[in-house]
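Q: Here is my input, please return the structure:
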Amino acid sequence: MRSSALLSVLQTAVFAFLILTGPSLQCASPRGSGRRHRPGNRTPLVYKQHVPNVSENTLGASGLAEGRITRDDPKFKKLVTNDNPDIIFRDEEGDGSDRIMTQRCKDKLKILAISVMNTWQGVKLRVTEAWDDDGHHAKDSLHYEGRAVDITTSDKDRAKYGVLAKLAVEAGFDWVYFESRGHIHCSVKSDSSAAIKIGGCFPPMATVYTEHGGTMNMAGLQLGDKVLSLKANGKLGYSEVVSFLDRDENRAGMYYTITTSDVRTITLTDKHLIYTSATNSSSIESYVANYAQTVQIGQFVLINDNDSEVRSSQVTHVTSQTVKGVYAPLTHDGTIVVNGVVTSCYGVINSERIAHLSCSPLRWMHSLSKYIPFISRDTEQNGVHWYAEFLYSVGRIFLSPDLLYIV
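A: Okay, the predicted model is just below:
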């Protein structure tokens, strides 16, 4: 691609992010159903509340404990020391234990520390407990793995702790708990979990409906194929595959498998967006695009009734498994029907509207590639698309933590 064409694409993407992340953003369902929390309207967590509203050691939160790590354990070498000058460490043991944690935990604390300083002038984040091997916690405590921290503010003002917990949620901790009057407990998924290393994808054997009436495995899908998708008018129709945001037949990932009462089963990664509703509503407007990891039994998803209509179906089971191969096709409409379930094409960004409009340059490039030879169609793409990587980098700058999943 010529440099002028590439520059135009990048400028358009940045412009889209700046426009869409402004204070006037309002979203409708299902397109643009992400929710943005404005700093001035934060709702603090209340005592004993935890986010998400599931147990800490579940797939929808920080996941299962993987085993206690002691100082003489080989896994201890994989833990890191946090020397962030913007964080105060209690270190009552005197051996630096409160600074030891996983890389993911360290990354989330860095984001949170900045948020704390921006929220309260002269106040810093304070860590009272991180990795520990003293045996004072519950048997499967994530403190023993360096995946959990207990935090306060440096001024120890307990009136701030509800907001502090909310800031921790926005910073990307996988589970936040207003555990006691004296601290907030936060934890993260394991660094070794494949679920945090990929974005929004489907496995290779997932099936799509093609324009010519047959089904096709995700691994066989190509640019230019037209697949069943949800149109802006709420009807089903066929939409062209314009790109792959990710495609790698050799990379393994952890997937969530959602089964419905109509025996529809869809498998997708934790940060892929799927439309859900708390009620058995026939109105498309009641369905919101949320991360797959938040789907709960009893909620409703959209399935195809025929080639043009959709209807609701209740979730009966949610399980997880590791599968080899990741595929993230992008259609012109930004939606796709996979295994008979309607989903978004997007992941990682928790706002379908921002994701869809930010990917407009990819749709334009695909259209132009049919007429302008020097614009590549990425037919041999393997791995994360360069434009998706670029959007993620821009998003880290312009999007708040509650909108962008930060790996």
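
Q: C-alpha only now, for contacts and for neighbours.
A: Will do.

Q: For the helix or strand encompassing residue 259, buried residues please.
A: In this structure, residue 259 sits in strand 236-260 according to DSSP states H and E. Under the neighbour-count criterion of 16 or more other CA atoms under 10 Å, strand 236-260 has 236-248, 252-260 buried.

Q: ok, now stretch 306-325?
A: Within stretch 306-325, the residues that count as buried by 16+ other CA under 10 Å are 310, 311, 312, 313, 314, 315, 316, 318, 320, 323, 325.

Q: to compare against the first, here's another:
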Amino acid sequence: MIFLKFILIIGMLVTITDAQCSIAGDPKEVVKCVQHITLVLYGALAKDLKIICQVAADVSDCLSTEISDCVEAEIGIAALNEAKRLAENCCPVANSTSCPILSGSHFAMNSCFAADSLLTLVNGKQKQIIELQSGDTILAYDDKTNNLIPTNVLTMLDYQPKQYAVFKQLTTVSGRQLSLTLSHLLPTDIHGYVMAKNIRVGMNIYVMNDDGLLVTETISNVIDVVKQGYIAPLTQQGTLIVNNVAASCYATINNHHLAHVVLAPMRWWYGLFGETKVSDKTIGIHWFPNMLYEMTTFLMPSILQN
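A: Below you'll find the predicted structure:
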């Protein structure tokens, strides 16, 4: 039934493309809109939120401008309304009850923070994570003393400013929010370092208050959201303060201290030979943690994403 519906929709879109539309603008824009809507409907068929959310904003624009003038048949209007419903209900909140797509399906298991996150420099100013440079000195979390300490940014473990991902968005009772990917580690007061996908309402995490002190706060809400861009900085300390929340630099391996030991050679390398500027780095996952992940998947898969 779903496949038949998809075939009918594609047929309708082809008809719209070939139709004479009373639009004063560039016909190429109409074709682009048809392509956007086709992608959304294909994303629904493939149960792929990434496809839908990449063009969600474009679909909304099209339905209010060019494409609306080209739809004459009721089936065309119905199909376009379905595309609009998918775009509005599945993005950015992926676990909406109105979204028919399974949350997180077909998304890569990235290990990063959302690109709109802010880090705190030692001088108290904040800097967007996407603008962070190797050599910047930022605030980090000392899990031995539960205090704030300075640390240097060494490099990026993963740098994908344009790609989409599903994040766990955590909100505390004071309104602080942090969006991080499902397998990223976060320190808690009782349970130690916990992957974001296992964080629950009522757990306590460490946050920096308005006086610049590290205190515990209770999680009041946890939802899944889809955002564009994800970044994973590596610091000398192995931790950092993101959106005034203490977090680990590590993910995938369900043990912060083990990950810190495993990545020691990488920290030593950058400590000896200096940091690499973000602008000089290739988009994607750093080759060293990527190699470690492949080796761990083969040799010790039980420690990954438990």
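
Q: which residues in structure 2 does the next helix or strand after the strand holding residue 259 of structure 1 align to?
A: Following strand 236-260 of structure 1 in sequence order, the next helix or strand is strand 265-269 (DSSP H and E). Strand 265-269 of structure 1 corresponds to residues 177-181 in structure 2, going by TM-score structural alignment.

Q: got it, and stretch 168-180 of structure 1?
A: Counting by TM-score structural alignment, stretch 168-180 of structure 1 has no counterpart in structure 2.

Q: starting at the chain centroid, how far to that stretch?
A: Remark: stretch 168-180 of structure 1 is offset 15 Å from the chain centroid, using CA atoms, centre = their mean, to the nearest Å.

Q: Now do the end-to-end distance for it.
A: The straight-line separation of the ends of stretch 168-180 of structure 1 (CA to CA, to the nearest Å) is 15 Å.

Q: Just the buried residues of the longest helix that structure 2 contains, please?
A: In structure 2, with assignment by DSSP state H, the single longest helix is helix 27-46. Residues of helix 27-46 of structure 2 classed as buried by neighbour count (16+ other CA under 10 Å): 30-31, 33-44.

Q: closest to residue 11 of structure 2 among these?
A: residue 38 (10.6 Å; CA to CA).

Q: ok, the closest one - contacts?
A: Residues counted as contacts of residue 38 of structure 2 (CA atoms under 8 Å, 6 or more residues apart in numbering) are 10, 13.

Q: go with 10 Å
A: Contact analysis of residue 38 of structure 2 by CA atoms under 10 Å, 6 or more residues apart in numbering lists 6, 9, 10, 13, 14, 32, 44, 52, 59, 79, 80, 83.

Q: hey, where'd the strands end up in the stretch 251-400 of structure 1?
A: All strands of the stretch 251-400 of structure 1, identified by DSSP state E, counting those that start in this stretch, fall at 265-269, 272-277, 288-291, 300-304, 310-331, 335-338, 341-347, 383-384.

Q: what's stretch 112-121 of structure 2 aligned against in structure 1?
A: Mapped onto structure 1 using TM-score structural alignment, stretch 112-121 of structure 2 covers residues 201-210.

Q: What's residue 220 of structure 1 aligned with over in structure 2?
A: Counting by TM-score structural alignment, residue 220 of structure 1 lines up with residue 131 in structure 2.

Q: Please report how far its match lies from residue 161 of structure 2.
A: From residue 131 of structure 2 to residue 161 of structure 2 the distance is 10 Å (CA to CA).

Q: Same check on residue 49 of structure 2?
A: Looking at residue 49 of structure 2 against residue 161 of structure 2, where the rule is CA to CA, the gap reads 18 Å.

Q: Ok, residue 78 of structure 2 next?
A: Relative to residue 161 of structure 2, residue 78 of structure 2 is positioned 35 Å away (CA to CA).

Q: Please apply the same query to residue 280 of structure 2.
A: 14 Å.

Q: repeat for residue 203 of structure 2
A: Per CA to CA, residue 203 of structure 2 is found 30 Å from residue 161 of structure 2.
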